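Participant: Return a 3D structure for these sequence lines:
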Amino acid sequence: MSLVVHDPDVVGDVDPEGEARDQVLIEEMLNEWTDEPQFRHDVYPESDGEDNADGPERVHTHIRRGDRHLYPKQTFFSGVAIKEAVVDYALRTGCNLKQYRYDQDKIGFKCVGNDGKEEGVRCEWQVYAASLPNDPMWKIRKFIDKHSCIPNGECEMFKVLHIARLFVDKIRENLEFYMPAKIEELIKEQWKISVTRNQCQAARKKARQWIEKEYDDQFARLRDYAAEILESNPDSHVEVDCLNEEGKDMFNRFYVCFDSLRKTWKDSCRPLLGIDGCFLKNKVKGQLLVALGRDANNKIYPVAWGVVKVENTENWVWFVKNLKEDLGLGDGEGFIMLSDRQKGLIKAVSLELPSIEHRMCVQHIYGNLKKNHGSKTRMKPLLWNLAWAYNEKDYKQHLEKIFYYDTVVFNDIMKTNPMSWCRAFQRRGNYCEDVDNNFTESFNGSLNKAREKPFVAMLETIRRLAMVRIAKRSVESHTHTGSCTPYVALVLSAEHKFASLAKVSTSTNGMYEVRHGLDSQRVCLKSYTCTCQKWQIRGIPCEHAYGVILDKKLAPEDYVCHWFRTSTWKKNYTDGLCPQRGPKFWPETQLPAVFNPQPPEGEKNMTKEDKKRKKGVNESPTKKASKNKKRIMHCGICGTADHNSRGCQKKAKASQSVLQPSQPEP
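Facilitator: Predicted coordinates for the structure are as follows:
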């Protein structure tokens, strides 16, 4: 049939019947297009070329794989796969199914929902599958999909292993939340099946065993994990250090510094590093070492982290040396490091970064002083006021107050060299007024849950935390409209009241005299300086400079250093970490299994015998062994049995010899 299209501009005879035929043809074509089948990628296609071995009336099913349905002629690779499919069917329907045949090549299931209720009444539902000699695939040979029972919350096939399989992923993510009572509640709520508390307890234990096995395999592939980091984040620095002991590679140290973090810190972060270590809480014991910076909003910016077996001088030298190479610190000139007074770290910094400004954490200094002067309650404000002094004059005044308060406290403070942790003696130009290492302590506190996880899972949690942190703050920084970060507004708002009450006197060359009571300071807006030294140390106008800015109706943002600008803040969070793949897709380093990293000796899972308390020398070995056995008493003086120290003859003889004088009195 040909389709004729009539041009309305052509003058000629009009064929009404032809137009009607054309319209019918177009409608038929549109109907064919409308009836086009929907294509789905998870449905087995139907092929007209297949042999119709099941008879001319074969019904094609459109059942998706793994949707907990069963149908005749369904094939499986093994009997275990059939059993799993039947259990999934039971979860969907809530029926009480039971396996009645266990042969090597035959398997059968039936519904026992009506068994025992009335004589001669039983549910007709049944599944029978088998693998034949000429057909190795398991196939459902008989399927009666008809239930005459009503689900009552029981299912004999729903056992511990199936519960563990359902909750293993959830337990991996949140172990503490999925307790046995919670698992029992979720099963009842979601699948309407009743299970016992003991079943849930055993399932949780089994799931934890599977998870630990997975993590042990991941630890053995630690080098593959390092290769995945390098593949997803090129030019990063990853180091897996192992020691060869008795032909095995025993884990020693791990270090990672992502390339994007390294470049961002060098390009747009202040030259400040906070370093600290904290204990791991998993079976691979050791110390987690972290190096952190500060962004333009004065928030934490992760730089590098590593794991060592013990916090000593050798490991600190190794960690600081890696930081020195990655960040280009040289001898440390122009950089600041904040840390506690750990002896190994102090030694490592003096060896690798001799010219760095190494500030000691005042919080740790106060903690050490409190051990010897816990009753001196006024010591805390006096110590912190000394640390917060911005100039040498204030430093001497606060030091004098401590001397008059308690000379012993004064002498102990002087032993800590207060010039190394007081703001008055900090180098100018770095614009960092920190005197404590609390931001690294805060970061370590956020890793409490991560440090309880197995080794590779812990590293992945830290990496993911850093990735998400950067992504969130990237949105925050790029949507901020002010010229300075919110931290600047917070600082200036705290100084607004004092600055608004200041009296300003103008001089030449952009210099001003600012008075507040008896206090008088000299401010220069051109050189961004104030004689109180606060502006030079912090990089944000002090209360005296802010008073001048308010008096002259100037913009405070114009007198803030570039480290706290929004443009710098955006640079901090322009580049982030690239997501990584799971263990299934890690590159293989192609090393023999004997070279896989092993946990350090003595750090593996302890048995119950290892965890038992060791008994004392004279403690009865049969104590609490049996309720029927009598406890054997031992003497604490002579160590013999059947008497205690009160009835000890050795003690009595010794006391008599002391009471009786060796010579008669005159």
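Participant: From now on I want contacts and neighbour counts done on CA atoms only, so please keep to that.
Facilitator: Will do.
Participant: name the element the residue nearest the centre of the chain belongs to?
Facilitator: Nearest residue to the geometric centre of the chain (C-alpha atoms, centre = their mean): T461, 3.4 Å. Assessed by DSSP states H and E, T461 sits inside helix 455-478.
Participant: so after that helix, what's the next helix or strand?
Facilitator: helix 486-500.
Participant: buried stuff in the very next helix or strand once past that next one?
Facilitator: Where DSSP H and E defines the elements, the next helix or strand beyond helix 486-500 is strand 503-506. Buried residues in strand 503-506, counted by 16 or more other C-alpha atoms under 10 Å: K503, V504.
Participant: What of stretch 214-228?
Facilitator: Going by neighbour count (16+ other C-alpha under 10 Å), the buried part of stretch 214-228 is 215-216, 218-228.
Participant: The nearest residue to L345 once chain neighbours are set aside: helix or strand, and which one exactly?
Facilitator: Distances taken as C-alpha to C-alpha, 6 or more residues apart in numbering put W316 closest to L345, at 5.5 Å, once the chain neighbours are dropped. Per DSSP H and E, W316 falls inside helix 313-327.
Participant: and the following helix or strand past that helix, what other elements does it pack with?
Facilitator: Downstream of helix 313-327, the first helix or strand assigned by DSSP H and E is strand 336-339. Under the contact criterion of 3 or more C-alpha pairs under 8 Å, 6 or more residues apart in numbering; DSSP states H and E, strand 336-339 touches strand 272-279, strand 357-360.
Participant: Tabulate these (TSV), appending distance to R294 and mean neighbour count.
Facilitator: What follows is the helices and strands packed on strand 336-339, written out as TSV (distance: least, C-alpha to C-alpha, whole Å; neighbours: other C-alpha atoms under 10 Å):
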stretch	distance to R294	mean neighbour count
strand 272-279	7	22
strand 357-360	15	23
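Participant: Put together JSON lines for the ones you listed, with distance to Y528 on each row.
Facilitator: Formatted as JSON lines, these follow (distance: least, C-alpha to C-alpha, whole Å):
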{"stretch": "strand 272-279", "distance to Y528": "21"}
{"stretch": "strand 357-360", "distance to Y528": "23"}
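Participant: how about this one, so we can line them up?
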Amino acid sequence: MSSIAREIQPMIESIPEMPIHAIQSQLLRNHQLETSLHKVIRAKRIATTRIYGDYQEQYGLPRSYCDELLKANPGSPTRQFRRIYVCFTSVMRGFKMIGRLLLGVDGCFMKGPFLGQILSAVGIDGNNSIYPEYLQFVLQGLIPATLAVFPNGEQRFCLRHIHENMKSKWRGDVYKNLLWSAGRKTSIPYFNKAMEEIKTIERAMYAWLNEIPYTAWSRAYFSGRAKRDMLLNNICEVFNRQIIGAWDKPIITCLEFNREYITKRIVNVKKLQAKCMGPLIPHATEVFDKIKKHASVMSVLMVDTDKYQVTGPRSQCVVNIKHKTYACRKWDLTGMPCKHAVAAIWDMSRNSINAGIPEEWVSDVYWLSTWKNVYENVIEPINGPNMWTPSHCPTTLIPPKHHTQVRRPKKKQKKAFGEKELEKEFDKGGKRPEREPPPSVVNVETWVTMSGAGKDKGVNNPLLHRNDTLPVKVPQLTIFISDGSFCGL
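Facilitator: Just a heads-up that it's a prediction; the model follows:
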């Protein structure tokens, strides 16, 4: 190890992304040492290898690493054959306890000398926060195998990516809002009206959307077993953003980065839980308070002890308290009574029917006790590489074949269709100048800022049956798992 590398190693440990010119300036300021640019680059490479490990050498450690994981977390399935798969038993147990059999599936590309992908499956807990389920380091691309693994699972496509696919032909806020309006409808009659509006304005767009199964992108056709009506797969985007520091690390360092992040997240959630009073978790309490506020203006007509007609300023629904269903289906989709159901529950109490408080009708997914039980499942710590037991496998793992591409590798994220034009609307401070939306445009959520999981040609994309070959974004998948399919993991 060179003296320059030994000197700059503390700098790299504290600031991994420290520029080369800044290192040169520090050496000149502290030691009056003038060094060439290439010498500093070599020294930084040596120091980085010393800190994070050697890319090539770490490919000989996965078996020992897996044995150490199994020793500390018995029962965790771990496999390796041109890929490594990690799923901790405690995290799997916690996922089942959430009560939402929902997985968002996505991947991100590695940035080191040996290219590959980190595939992740991320759940969502009752507090509307991510719950990472399993990780897989793959060397030869993403293979769509969800139907083979979860034959009884329900699949949803990210609505943002469906919108990205249609931008090449139908661009603008009018078409965007028509799509979102149809996707957000929770009942079939309202969904049909939204589709008829699309058909009236743009018949070709209506035919294009009909090629996509309604069960994959519209709340009106979602089942209620996931207890979540989400239209986006941004839970995976959130997780990928948190592990961005592992993308350019050697394989073992990358896996350890991800394991430590999940461990820290569990600890941070438990600190938040200690401050909560219940009975519902913080996010559910906030949402349910808004629901009760809207329910206070509803008028209720009692038909039977179980059936009610609830009328509001712009809606009228039939509520069946016994089966926990009603015309707008929001209770079915989320497991949380909406304003119509809350109004009916209050009316039951006024008529001397023992209904309890509205919070008692909320699904167990949103209860503080359930949330705490989920995060009682922690990942056990492991020893360092020097204490790992060498694997007795007679074969030695070697790094995958790597072909260096011509030209300098691209590191900037590819912009989506129309994204460059959108960036021009932001001022120098990073904020978008406020402006009034056109009166003919329906407002939509502004926090939809996701990027694509990959690209494919129109003729190969199962969602597109068109003659053109324009590149389109492949919608990310959200998998809803039945009990039998999950137990087969």
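Participant: TM value for the aligned chains?
Facilitator: Once superposed, chain against chain, the TM-score is 0.75 (TM-score structural alignment, normalised by the length of structure 2); 401 aligned residues with a C-alpha RMSD of 2.7 Å.
Participant: ok now the helix holding T461 of structure 1, how far from the chain's centre?
Facilitator: The gap between the average C-alpha position of helix 455-478 of structure 1 and the chain average comes to 9 Å, counting by C-alpha atoms, centre = their mean, to the nearest Å.
Participant: Return the set of buried residues in it.
Facilitator: For helix 455-478 of structure 1, a neighbour-count test (16+ other C-alpha under 10 Å) marks 455-459, 461-467, 469-471, 473-474, 477 as buried.
Participant: mean shift between that helix and structure 2?
Facilitator: Using mean C-alpha distance after the TM-score superposition for structure 1, helix 455-478 of structure 1 ends up 1.3 Å from its aligned counterpart in structure 2, as a mean over the superposed pairs.
Participant: Give me the helices and strands touching that helix, please.
Facilitator: Applying 3+ C-alpha pairs under 8 Å, 6+ apart, we find helix 455-478 of structure 1 packed against helix 197-220, helix 448-451, helix 566-572.
Participant: Quick check: which of those helices is buried the most?
Facilitator: Ranked by mean neighbour count under mean count of other C-alpha atoms under 10 Å, these are led by helix 566-572, which reaches a mean of 22.
Participant: quick check: that helix aligns to which part of structure 2?
Facilitator: Using TM-score structural alignment, helix 566-572 of structure 1 corresponds to residues 368-374 of structure 2.
Participant: So what touches that stretch?
Facilitator: Residues from elsewhere that reach stretch 368-374 of structure 2 (C-alpha atoms under 8 Å, 6 or more residues apart in numbering): 93-95, 97-98, 125-127, 270, 273, 276, 278-281, 364-365.
Participant: Just the buried residues of those.
Facilitator: The neighbour count (16+ other C-alpha under 10 Å) marks 93-95, 97-98, 125-127, 270, 273, 280-281, 364-365 as buried among the contacts of stretch 368-374 of structure 2.
Participant: Out of those residues, which is nearest to M387 of structure 2?
Facilitator: R93 (28.1 Å; C-alpha to C-alpha).
Participant: May I ask which helix or strand encompasses the alignment partner in structure 1 of that closest one?
Facilitator: Taking TM-score structural alignment, the alignment pairs R93 of structure 2 with K263 from structure 1. According to DSSP H and E, K263 of structure 1 maps onto helix 259-268.
Participant: Helix 455-478 and that helix, what's the angle between them?
Facilitator: When axes from the mean of the first three to the mean of the last three C-alpha atoms, to 10 degrees is applied, the directions of helix 259-268 of structure 1 and helix 455-478 differ by 40 degrees.
Participant: Tell me the counterpart of L465 of structure 1 in structure 2.
Facilitator: Checking TM-score structural alignment: L465 of structure 1 goes with Y261.
Participant: how about its match, what does it touch?
Facilitator: I243.
Participant: what's the host helix or strand of R29 of structure 2 in contact with?
Facilitator: Using DSSP H and E, R29 of structure 2 maps to helix 20-31. The set of residues external to helix 20-31 of structure 2 that reach it, using C-alpha under 8 Å, 6+ apart, is I8, L33, E34, T35, L37, V40, I41.
Participant: Check those and tell me the two furthest apart.
Facilitator: Across those, the longest distance by C-alpha to C-alpha is 15.2 Å; it joins L33 and I41.
Participant: Isn't the residue nearest to the centre of structure 1 up against A450?
Facilitator: Yes: between T461 of structure 1 and A450 a contact is recorded at 6.1 Å, counting by C-alpha atoms under 8 Å.
Participant: Helix 313-327 and the helix or strand encompassing L243 of structure 1, what's the angle between them?
Facilitator: Per DSSP H and E, L243 of structure 1 falls inside strand 237-245. Strand 237-245 of structure 1 and helix 313-327 are oriented at 150 degrees to each other (the same axes, to 10 degrees).
Participant: what distance separates stretch 65-77 of structure 2 from the centre of its chain?
Facilitator: 26 Å.
Participant: again, but for stretch 550-561 of structure 1
Facilitator: Going by C-alpha atoms, centre = their mean, where stretch 550-561 of structure 1 is centred and where its chain is centred differ by 42 Å.
Participant: Surely Y85 of structure 2 is in a strand?
Facilitator: Yes: under DSSP: H, G, I helix; E, B strand; the rest coil, Y85 of structure 2 sits within a strand.
Participant: so what's it up against?
Facilitator: Residues in contact with Y85 of structure 2 (C-alpha under 8 Å, 6+ apart) are P77, T78, R79, Y134, L135, Q136, F137.
Participant: what residues are up against the residue nearest to it when sequence neighbours are not counted?
Facilitator: What sits nearest to Y85 of structure 2 in space, not counting adjacent residues and going by C-alpha to C-alpha, 6+ apart, is Q136, at 4.4 Å. Counting by C-alpha under 8 Å, 6+ apart, Q136 of structure 2 makes contact with R83, I84, Y85, V86, I118, L119, S120.
Participant: Can you say which helix or strand has the residue mapped onto Y308 of structure 2 from structure 1 in it?
Facilitator: Per TM-score structural alignment, the equivalent position to Y308 of structure 2 in structure 1 is Y512. According to DSSP H and E, Y512 of structure 1 maps onto strand 511-516.
Participant: Mind giving me the packing neighbours of the helix or strand just after that strand?
Facilitator: Using DSSP H and E, the helix or strand that follows strand 511-516 of structure 1 towards the C-terminus is strand 519-524. Judged by 3+ C-alpha pairs under 8 Å, 6+ apart, the packing partners of strand 519-524 of structure 1 are strand 511-516, strand 529-530, helix 543-551.
Participant: Which one of the contacts of helix 20-31 of structure 2 is nearest to R50 of structure 2?
Facilitator: I8 (11.4 Å).
Participant: count of neighbours near the residue mapped onto L179 of structure 2 from structure 1?
Facilitator: Here L179 of structure 2 is matched to L383 in structure 1, going by TM-score structural alignment. Counted with other C-alpha atoms under 10 Å, residues neighbouring L383 of structure 1 total 24.
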